[in-house]
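Peer 1: below are the sequence and a predicted model for it; my questions follow.
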Amino acid sequence: MVLLRGATVAAMASGSMQPRNLLVMSGLQLVTRGKVTWAEKESWLRNPPYTAVHPTPGQMEIRIKFGETAHAAKGQRGTRAITKGKKTGKIVPAVAAHIAENPLGLAPSRLDPELYPSKLRRTVHTLEELKEMYARKTGKAAPGPY
């Protein structure tokens, strides 16, 4: 998955590009088919997930642990082989090897999979909310069924 700037997708020049930490709020994700075997396209664009901007406590804990683990490798340069774990022997940047050798573990506040925000609410607006918004904006009932 890749975050893209809307300006890049539209091939338009911009006076100043948004920093990556703010890109998640206005950018697009390029998603590849991966294990979605029924997908007809190799890739498509979508909005970033809700938790990219509003992470759960467990996601924040893991991101903090990741940052601390990466910071502990500050100053390492070049590439080296991973010495333990599933990818033993793979040559990667030194900081990546340090992270691979020091697993992050599980977040103490992680959610049960049934409670993941993406399972509870997959879109910004539900169908019912869209119909209500349409009625408020136009003053008439939403069209349909199609």
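Peer 2: Nice, I can see it.
Peer 1: CA only for contacts and neighbour counts going forward, please
Peer 2: Fine.
Peer 1: ok, then the element right after the helix of greatest length in the chain?
Peer 2: If you go by DSSP state H, the chain has its longest helix at helix 57-72. Downstream of helix 57-72, the first helix or strand assigned by DSSP states H and E is strand 79-81.
Peer 1: toward the C-terminus, what is the element adjacent to that next one?
Peer 2: The helix or strand immediately downstream of strand 79-81 is strand 91-93, counting by DSSP H and E.
Peer 1: and the comparison structure, right after this:
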Amino acid sequence: MVLLRGATIAAMASGSMTPRSTLVVSGLQLVTKGNVTWAEKEAWLRNPPHTAVNPTLGQLEIRREFGRAAKNAKGTKGLQVVTRGRAAGKALPGAAKTIAETLTGHRMPHSLSPDQYPSKLRRTIHTLDELELMYQRKLGATAGP
């Protein structure tokens, strides 16, 4: 998946682009077909999952570990062969190799089991009931005397 700016999708030049740090709130994801065998299109756009903005404790932990590993790998040069983990035997840029090996086998203390993933429990930021309530409020606010 890729996060894209609306200005990028529309191929428009903009004087001020959305910073990467806030892109998740206003951006779109370009999702490719992958293993979705029933999909007719090769790719489509969707809103980012709500955990992109409101990560779980386990997601925060792994993101923090990724950041630490990336900081420690800063300045690593050239392609290097990964020696352990799923990527073993692959030649990756030095920083990617360091991160891959550092995070191999890491299990964060607050990781969720797959049946507890927020995407399984709540797929979007707003539920249908919340959208209905928002719609009714908006209608009430625009309704005249």
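Peer 2: Right, received. Where do you want to start? What you see is a predicted model, and the numbers here were worked out from it, not measured in a lab.
Peer 1: now the TM-score, please.
Peer 2: Scored by TM-score structural alignment, normalised by the length of structure 2, the superposition of the two chains gives a TM-score of 0.86; 139 aligned residues with a Cα RMSD of 1.6 Å.
Peer 1: picking up where we left off before, what comes up buried for the longest helix of structure 1?
Peer 2: Gln59, Glu61, Ile62, Lys65, Phe66, Thr69, Ala70 (16 or more other Cα atoms under 10 Å).
Peer 1: same thing with stretch 7-24 of structure 2?
Peer 2: Leu23, Val24.
Peer 1: distance to Leu30 of structure 1 added to the buried residues of helix 57-72 of structure 1, as TSV?
Peer 2: Shown next, in TSV, are those (distance: Cα to Cα, whole Å):
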residue	distance to Leu30 of structure 1
Gln59	22
Glu61	26
Ile62	24
Lys65	26
Phe66	24
Thr69	28
Ala70	26
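Peer 1: between those, which is closest to Lys84 of structure 1?
Peer 2: Lys84 of structure 1 lies nearest to Thr69 out of the buried residues of helix 57-72 of structure 1, by Cα to Cα, at 15.8 Å.
Peer 1: ok, for that closest one, nearest residue in space, not its chain neighbours?
Peer 2: Ile99 (6.1 Å; Cα to Cα, 6 or more residues apart in numbering).
Peer 1: right, and the one you found touches Gly67 too?
Peer 2: No - using Cα atoms under 8 Å, Ile99 of structure 1 is not in contact with Gly67, being 9.6 Å away.
Peer 1: secondary structure element for Leu131 of structure 2?
Peer 2: Counting by DSSP H and E, Leu131 of structure 2 is part of helix 128-142.
Peer 1: ah, wrong one, I meant Thr37 of structure 1
Peer 2: Assigned by DSSP H and E, Thr37 of structure 1 falls outside every helix and strand.
Peer 1: neighbours around it, how many?
Peer 2: Counted with other Cα atoms under 10 Å, residues neighbouring Thr37 of structure 1 total 9.
Peer 1: average offset between the longest helix of structure 1 and structure 2?
Peer 2: Aligned to structure 2 and superposed, helix 57-72 of structure 1 gives a mean residue distance of 0.9 Å (mean Cα distance after the TM-score superposition for structure 1).
Peer 1: what helices or strands is that helix leaning on?
Peer 2: helix 94-101 (3 or more Cα pairs under 8 Å, 6 or more residues apart in numbering; DSSP states H and E).
Peer 1: next, the angle helix 57-72 makes with the helix it packs on.
Peer 2: 130 degrees (axes from the mean of the first three to the mean of the last three Cα atoms, to 10 degrees).
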